[in-house]
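[1] Got a predicted structure plus its sequence, pasted below:
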Amino acid sequence: METSKVIHAIYTDDDILMSAVKKVKAAKHHIEEVYTPFPVHGLDKAMGLAPTRIAITSFMYGCVGLAVAILMMNFIMIEDWPQDIGGKPSFSYIANMPAFVPIMFEMTVFFAAHLMVITFYLRSRMWPFKKAENPDPRTTDDHFLMEIAVHGNEKELKSLLEETGAVEINIVDKEEAH
């Protein structure tokens, strides 16, 4: 089995990292991953990543929450136990809907937020007790790491990365990195 090698280029500034990503992409090299201690605005676009679809799932989860709220309130307040609250009898959902709007809003937000977080964790393959995948612990503090696949072009990649301002360049086996 052949081990795949990658280059880890480490940067200390997010602006230098952004320009380096653009230069590496312009030189037609494939960036496997970039590890950062905080979100870097525009990095996903610079890397050429596809836009996320999590907003679509959030909308669908919000619709589910709204439907659950409507069905729940209709059952609880109209069908199961209708009451005369403050002189307003609860015998029709439509007649009482203005009073139910805050509950519908809150359930929509509750479902969208909670289910979106669960979806994000599952999609990112992050679950309890999972071992961290970042190859260098400094990327959780103040360093940025760009991981590029090596296909027999180590010298060319090294010189390109030195030009982009990398403070450290390491060639590692992919299996050891994670």
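    In hand now; what should we look at?

[2] from here on, contacts and neighbour counts on C-alpha atoms
    Noted.

[3] Which helix or strand contains the spatially most central residue of the chain?
    For the chain, the residue nearest the mean C-alpha position is Phe120 (6.0 Å; C-alpha atoms, centre = their mean). Using DSSP states H and E, Phe120 sits in helix 93-123.

[4] Does anything pack onto that helix? Which helices or strands?
    Secondary-structure packing of helix 93-123 (3 or more C-alpha pairs under 8 Å, 6 or more residues apart in numbering; DSSP states H and E): helix 54-73.

[5] Give me the distance between the nearest residue to the residue nearest to the centre of the chain once chain neighbours are set aside and Val117.
    Excluding the flanking residues, the one nearest Phe120 by C-alpha to C-alpha, 6 or more residues apart in numbering is Ile54, at 7.6 Å. The gap separating Ile54 from Val117 is 10 Å, by C-alpha to C-alpha, to the nearest Å.

[6] adding another structure so you can compare the two:
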Amino acid sequence: MSSTKFILGCFEDPDQMMDGITKLQKNSIPIYDVYTPMPIHGIEAKLGVKESRLGYAAFCCGCIGATVIFSIVYYTLVHDWPMNIGGKPNFSIPNFVPFTFEWTILFTAFGMVATFFAATHLFPGRAPRVMDLRATDDRFVIAVDAKGNVPHDDITRLLEEAGAVEVKHNKRKYVSYDE
């Protein structure tokens, strides 16, 4: 049994990489992930990546922020320390709008950052994990899980036919920058 975990196809051109994705998908070979040094238009649809749910998290964080500050302001100005200012009522919603708006934006911003870091495992101080270090510079890499039923030679042949300049067999999942 082979100890290879991933087969990496390195491409110099994004169009060749997209062709490689098409060839692998036509042969029913599941792609683990694709690493590129820049955004490629249409790659999410081709790989079947689901739409992000970060917007739902932002909405929930904004609702929490609005509820928290509205409750604090209401308690403070209506129950704890009511003041008669110019004969206006204590519970006047237009006076609460600026505070509520600002705290909604604040909670949304911090909540989205925390949610993004949690979802992508990109916490500050964590060492980045990449399949091939050149994927952050000038190469486009397709990673194929080698534990499937397709022979490794067939995957290698398909990647080379698509225009891969190099096909590597990784025994580990990630490469560190220290190597």
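    Structure's in. What do you need? Since the structure is predicted, the reported quantities are computational estimates derived from the model, not experimental observations.

[7] now Asp132 of structure 2: how far from Gly87 of structure 2?
    Counting by C-alpha to C-alpha - Asp132 of structure 2 and Gly87 of structure 2 are separated by 70 Å.

[8] And these two? Which one has more around it.
    Asp132 (23 against 7; other C-alpha atoms under 10 Å).

[9] what's the distance between that one and Pro37 of structure 2?
    11 Å.

[10] Kindly report the same for Met112 of structure 2.
    On the measure of C-alpha to C-alpha, Met112 of structure 2 and Pro37 of structure 2 end up 24 Å apart.

[11] So for those two, which sits in the more crowded spot?
    Comparing Met112 of structure 2 with Pro37 by other C-alpha under 10 Å, the one with more neighbours is Met112, at 21 against 14.

[12] Looking at structure 1, name the residue matched to the more buried one.
    Under the alignment (TM-score structural alignment), Met112 of structure 2 pairs with Met116 of structure 1.

[13] Count the neighbours of the closest residue to that match other than its chain neighbours for me.
    In space, Met116 of structure 1 comes closest to Ser58 once its chain neighbours are excluded; the distance is 5.6 Å by C-alpha to C-alpha, 6+ apart. Using other C-alpha under 10 Å, Ser58 of structure 1 has 21 neighbouring residues.

[14] And Thr76 of structure 2, by the same measure?
    Thr76 of structure 2 has 12 nearby residues by other C-alpha under 10 Å.

[15] for Glu133 of structure 1, same thing?
    Glu133 of structure 1, neighbours per other C-alpha under 10 Å, totals 10.

[16] try the one 5 residues further on
    Other residues within reach of Arg138 of structure 1 by the criterion other C-alpha under 10 Å amount to 15.

[17] which residues does it contact?
    Shown in contact with Arg138 of structure 1 (C-alpha atoms under 8 Å, 6 or more residues apart in numbering): Phe144.

[18] again, but for the one 4 residues further on
    With contact taken as C-alpha under 8 Å, 6+ apart, Asp142 of structure 1 is in contact with Thr12, Pro37.

[19] in structure 2, which spans are strands?
    Taking DSSP state E as the test, the strands found in structure 2 are 6-11, 31-35, 140-145, 166-170.

[20] any idea how far Ala119 of structure 2 is from the closest residue to Cys63 of structure 2 other than its chain neighbours?
    Spatial nearest neighbour of Cys63 of structure 2, excluding adjacent residues (C-alpha to C-alpha, 6+ apart): Thr104 at 6.8 Å. From Thr104 of structure 2 over to Ala119 of structure 2 the distance is 22 Å, taken as C-alpha to C-alpha.

[21] So for the two, which sits in the more crowded spot?
    Thr104 (24 against 11).

[22] Would you mind giving the residues in structure 1 matched to stretch 124-141 of structure 2?
    Under TM-score structural alignment, the match for stretch 124-141 of structure 2 is residues 128-145.

[23] Not counting its neighbours along the chain, what's nearest the counterpart of Glu160 of structure 2 in structure 1?
    Aligned counterpart of Glu160 of structure 2 in structure 1: Glu162 (TM-score structural alignment). The shortest distance from Glu162 of structure 1 to any non-neighbouring residue, by C-alpha to C-alpha, 6+ apart, is to Ile169 (8.0 Å).

[24] what's the first-to-last distance across stretch 44-52 of structure 2?
    First-to-last residue span, stretch 44-52 of structure 2, C-alpha to C-alpha: 11 Å.
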